[in-house]
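> Please find the sequence and the predicted model below.
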Amino acid sequence: MIWEALLYGLGSGGGVYIALLSNKWKKTKQWEDVSFLQGIGLVAWCIGSVLALSPVWWMQKLSLPVSLITYASFLRSLHVFPLATHATSGRWKMIIDTLALVVTFALMVVIHDLTYQAEGHSPAMMYWQGGFYLLLPAFSIFLIIRQLQGTARLKRERLLLSTILFIAVTMMTPMVPSSVLIWCVLVSFVCLFFAHRGLGQQQILHIAKTEYRYLFERQKFGKQDAIISQFMLLSITFALVGIPQIPYYGRVGLGAGILFGLVRVYLTTRENRILMNQTLVAASHLEQKYENQLEQIQLQNKKLSQVLGLKQNYEYLLLASNEQSLREVNYETLQQVIEELVDTWFARMDTLTFFQLSLESKSGEVYFRLERGSRGYSGSLHHVNTRMIVSEQRDTALVPRYVSLFAQTSVVDQGHAELDHSFFQVLLVNVRGLILRCLHEHQALELGVMETEMGLARRIQSMLIPKEELIIKGLRARTVYAPITYVGGDYVDYIRIDDRYVCFIVADVSGHGLPASLLATGISSAARAVLQTSWSPDVILERLNQLLYENLSKTRLFITMMVACYDSYEHKLLLSRAGHPKPLYLSTTRQSVLDCRGGVGLGLLPDSTYPLEEVLLKEDAMLLIYTDGLVNTGRKDAFHYLQQWLGGLSALLDDPGNTNDEVIDRVESYVWGMTRREKQIDDISVLILQFQSDPHTKVQ
């Protein structure tokens, strides 16, 4: 008695622990959780068993409804057992099974008490029939579990077998000695405890992935359930008819079981029939779906075959286009090559019924047109009308603004039409490429001729720039000339007027390149014409301005110029400046920018005048007259850069190792080195004049 009470108390604690596992997994609906239901059922069975051990008769009677809670809880747990979605029992089945259990228990207890009138006596058939109600759905669940795989199957099998073991122990309660029953109960408790602990979170498995598969599996489960129900009905009927020893209250309970079994079999059969109809409908839908998919596959295969044919066709067209692009083409053969290319495309594209290609101007004038095929009825054909820009800068018969295309094809498929449109674009690209090739080859030819002419112009201009050093009494002169392009806009010259005077001219035409070089070349002729009658620098500048003003004003150009005349009799230098940079003066006593007045550049005002400056050459000195390209190297502060020139040249003159003959060589080398070190952005010209204090000593 004490050991039994201790065992049932321990079982109640285990039942509470199992019920609390449902909170561990955070289940919101505990009445649909297997652990919670079986934990409650286990607690109720232990309490009922303890009450049945009591000597008080009414406590023994109270154990019967408590035990009923055990069977109801375990029955509910079997209905919500975590299986696949198609294997979940309907709510009506749970209601019928629960009613059958409650009504059977109630009838058996009431009739038993009315018949036997024995205090504390409980009907033994109650344990057998209650266990039978639980074993049949447990066996159905076992068949479903066998279809699962992996750990899900192992955990659920363990729980189901532990549940079946506990049900079997409850069925043995009336006929097994208490000593044996204690050990059986203890084993069943341990198995249930570890089965629930290892179950983990209870999830419904999603096996059926389509409507047809779901209905088919559910129908299969319904058939198994119907077989189990029929087996239960036959078993009860056989027991009722074939076992005469069953007491009266047991026969009444079995009769109630048969009644509920008939209702359950009928409802299960009707549900299976509905599921069968739904399965057939789903199967027909699935068959129709497969037929549609098969049609789509066949259509796609047909389109794929067409695409493969088009691919081969278009590959041939691309190869033909590449062959045409490799041919030598010029303006004389351009139209012939275009015709051959169009003929190849028209013959190869089976869907093409009419084709027109034209070279057009911006205003719509047609320079050249090709037509192949004949126009068809527009309503049954697909039209392609497109054009491509050849050149935005040119619009001539040789290089038109547009190449246009109009085509009619017999295709009706939108994808095929878009593919044709793309290949028409390829054709336009090829025609445009042929035209641009002709243009580029023509431009390359013109560029070669231009380079030849520019080289000739450079040689002519270089012939006008003195290359040899000028040496007279008291004076040496050299030039440094570096145009930024083939030809430049700078002009440097020294002209012997007579035995007394030598004129030095340094000029810079605004801009650079060929226009500036043409004006620079014209300065030479104009200067020599003026020097026929004048030798004073101010007069020379005024007359040059009058001669050149009209042409300069038309071209919107101007010229900066410095004219210096050397008087060998008086050993002095006369200067006039027209917008030109001030020269650099270098001697042992003075290194500075020579301060001399000046006027505006030539071509800016028609009646400009230019002040005359006189420089007496009383010491050995150097004068550098230069164009602004020397100090215009992209630096923002040209003044500081000019001071660097003064510092560098002064260092050369202060070198005690220099002889008088070496100074001008070192200055010239220094100028060349500095100009090549910096990035040149303008023409550079420098006139280097070296003077001696004694005019009667000839510079060697």
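All right, it came through fine.

> CA only for contacts and neighbour counts going forward, please
Noted.

> Give the other helices and strands that the strand or helix carrying residue 255 contacts.
Residue 255 is located in helix 248-326, with elements delineated by DSSP states H and E. Judged by 3 or more CA pairs under 8 Å, 6 or more residues apart in numbering; DSSP states H and E, helix 248-326 is in contact with helix 91-116, helix 211-242, helix 334-348, helix 414-464.

> what helices or strands is the first one leaning on?
I take that to be helix 91-116. By 3+ CA pairs under 8 Å, 6+ apart, helix 91-116 packs against helix 57-79, helix 125-145, helix 248-326.

> quick one: it to helix 125-145, angle?
Interaxial angle of helix 91-116 relative to helix 125-145 (axes from the mean of the first three to the mean of the last three CA atoms, to 10 degrees): 160 degrees.

> same question, the second one
Here helix 211-242 runs at 150 degrees with respect to helix 125-145, directions being taken by the same axes, to 10 degrees.

> Use this one as the comparison:
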Amino acid sequence: MVGDWVIWEASLYATGVFVACLFLLSSRHLITFKRWYDFSFLYGMALLAWGLGHLFRLHPNLLLKLLASPVSFLFYLFLLMAFHAFPLSPHLYYERWKSVLDIIILSAIYLTYTLTVWFDPSRSALYEPLVHAQASLFILGRAYTVYMGNEKNAQRDHNHLLLVGAVLFLLFDTTGHHFFKKPMEILTAVTFAVILLGLYNMRKLRGKVDVLDEYLYFHEKLSFQFRDDHVNRAYFFLSIILLIAIPHHPPVFLLGTGISLFMLLGRIYFTRRENDAAMQEMFHLSRSLEKQFEENMQEIRQKNEHLSNLLSAKQSYEMLLVESNRQSMREVHFENLHQLIEEIADAWYANMIGLDFLRISLRSQGGTSYYETVRGRPEARGETPHRPVSLTVLVGDRADTPLVPRQIVIEALTTPTFRSDTEMEDSIFNLLAIHIRGLIQRCLQNQQALELRLMEQEMELASRIQFSLIPKERLVLPGLQAKAVYLPVASIGGDYVDYVAIDDRFSCFLVADISGHGIPASLLTTGLRIAFRAVLQTTMAPNEILDRLNRLMHEDLAKTRSFITMFVAVYDQQAGVLRTSRAGHPQPLYLSAAKQMILPCANGIGLGLIPETRYKMDEWPVEEDFILVIYTDGLTDLGRKEEALTAQDWLQRFRAAVSADKREASDRIAAIEEEVRQRTRAMEQEDDISLLILDVKARPAAAPLPGSTAARSGR
């Protein structure tokens, strides 16, 4: 049983060494710019000394046992330095002389114990717990000061747990030296978990620093220093009581304790002087704040007086503002704008007391007057005492026309009976200019709203025309069904889908994607439809259709710097062959009962790029029932980048949609259309989406052609 407990203790101390290593490794992330050390590094060194010191005590080697005591002293030393370096607010810290003096006092305490036991080993049982208690009390006083200073720290949520863990660890270790050793060691092990959690939180320290006013800064700093002073006084009186309570101390102990207490008295004295100086500075700050408060009160009184003047002016000009508001409620447009300005000038000149002259001008940026109205006597400029007023308000920085001028200029002459407050007077004239600017902007907005309504009507008409070009009904032929799906990103777009049953043998299918959106792309779709229907009168080969469309539309596309990607398919019902040709368009998706794949079609460049381009044709014998989905790239661009589906993803979705346990075989086209529409409603669409879904049935009497069903290269 004893051997098991020794193993437990060794494991506990080894765990302490491990935790110390974690602190030392993490310290490189937390080094401050003020010190070469920080709390994480020093606390790691303390835990390392604690673990090694205890392990040395358990080792049978005499040299290691002798090293256990100085290593244990290093535990207290580094722990003291760690609390001194704990990251508080920037204005709360231990001065360097305090840190050095505390280290000397702690060293004197431990040296006193060492010399006492050296000269009288029989007193080891008494003085060993005594020195641990003294050192722990001395360090706990610093821990208390740091703990209270951390209460208002901006980083409290991140480092508070680590501080509590460090204090609990010191308490459990000190108590466990001679009292309740086993329970305290168990609690020490539990404390390691708290310390590690605190270390994890401390790694999240942010750079946020609370900004304090000068009074709060001195108040918190002074409170921190007073707590430090009270802790030192409490420790001093506890040490005196301890000396009295335990009589018959050896001279060495009395001498060492006296030296440490004398140094502590010196620290208390100098701390007190420092606190007195801080108090004087705070009193001086309080007097400064009182003076500043009086100045602020005087400023408030002046502002109140000024506000009273403003209220008086409000009553004087209330009638004027009511008249201006009445004018603002009237309907305004460019045809009656000048008439409203004339009425405003009349109302202003009639209701403003002391106004002898008023000119309102609408001018260009160069100073040319587009419109001007004058009230009063201009010759009053030479009379005294008049105060001239002139101000300019910009209407906008784009238009500069007689209807929408660049600036409004107000010129006036007022008498002293008008107002002694020239600032208020200027504000009233500024209000006049802003009021006129508002009328001009309302005219402009009304005109723009009218133009927008006309544009919306034109867009609606263009949308109806474009939708009328896309086949709406399903094409049903013997052995083949086709359906077009068109989902533009705006009201009009640049995608085009078409199919034509040319005769009982041939049917032609086309999917095109014109670069760009909006009206230009929509206009090109109209031209493409006309050209496509015309070319069908001359050839049934898909590659020749592309050749001729490219030559026909190259000039128009080059002028608009546009191009078209296109996929053309011709179904030969008599031969049971589907012929295809592609111009820069995505490869279609092929789904049958036996296989699902991206159809490997030959490619060519888009229409409108090179006038004499020749395109290739592929032939696909219809040997099985299959679905062919021809689409534009808006399908694979649907959604954000991380959510977008590739062609292979869509192939799998379409396969699931047309599977036998979900849809009847006769409604496979509707299943694919519904899948696309549901996905489009759920995702963010950035491009037009067009699909042409072909459901092709193999002829019952058709025998498989020799060889593979792979594409056979055409012209």
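Happy to help now that I have it. As the structure is a prediction and not an experimental result, all values here were calculated from the model.

> Apart from its chain neighbours, what residue comes closest to residue 542 of the first structure?
Nearest residue to residue 542 of the first structure in three dimensions, chain neighbours excluded: residue 609, at 6.0 Å (CA to CA, 6 or more residues apart in numbering).

> Map the one you found across to the second structure for me.
For residue 609 of the first structure, the aligned residue in the second structure is residue 614 (criterion: TM-score structural alignment).

> Also residue 479 of the first structure?
Using TM-score structural alignment as the criterion, the counterpart of residue 479 of the first structure in the second structure is residue 484.

> give the contact list for its match.
470-472, 474, 497-498, 690-693 (CA atoms under 8 Å, 6 or more residues apart in numbering).

> Among those residues, find me the one that's closest to residue 287 of the second structure.
Using CA to CA, residue 690 comes nearest to residue 287 of the second structure of those, at 78.5 Å.

> Tell me the secondary structure at that closest one.
strand (DSSP: H, G, I helix; E, B strand; the rest coil).

> What is the equivalent residue in the first structure for it?
Match for residue 690 of the second structure (TM-score structural alignment): residue 685.

> Its match reaches residue 630, doesn't it?
Yes - using CA atoms under 8 Å, residue 685 of the first structure is in contact with residue 630, at 7.3 Å.

> So for these two, which residue has more residues nearby?
The neighbour count for residue 685 of the first structure versus residue 630, taken as other CA atoms under 10 Å, is higher for residue 685 (26 against 23).

> which residue packs closest to the more buried one, ignoring adjacent ones?
residue 481 (4.5 Å).

> Identify the residues contacting that neighbour.
465, 492, 683-686.

> How about residue 589 of the second structure?
Applying CA under 8 Å, 6+ apart, the residues near residue 589 of the second structure are 596-599, 628-630, 647, 651.

> Aligned against the first structure, show me the partner of it.
Under the alignment by TM-score structural alignment, residue 589 of the second structure pairs with residue 584 in the first structure.

> Distance of residue 550 of the first structure relative to residue 602 of the first structure?
Noted for residue 550 of the first structure: a distance of 10 Å to residue 602 of the first structure, by CA to CA, to the nearest Å.

> Pick out whichever of the two has more residues nearby.
Between residue 550 of the first structure and residue 602, counted using other CA under 10 Å, residue 602 has the larger neighbour count: 29 against 14.

> Verify the contact between that one and residue 547 for me.
No - with contact defined as CA under 8 Å, residue 602 of the first structure does not count as touching residue 547 (9.7 Å).

> follow-up on the earlier one: select only the buried ones of the contacts of residue 484 of the second structure in ChimeraX?
In ChimeraX, this line selects whichever of the contacts of residue 484 of the second structure come out buried by 16 or more other CA atoms under 10 Å:
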select :470,471,497,498,690,691,692,693
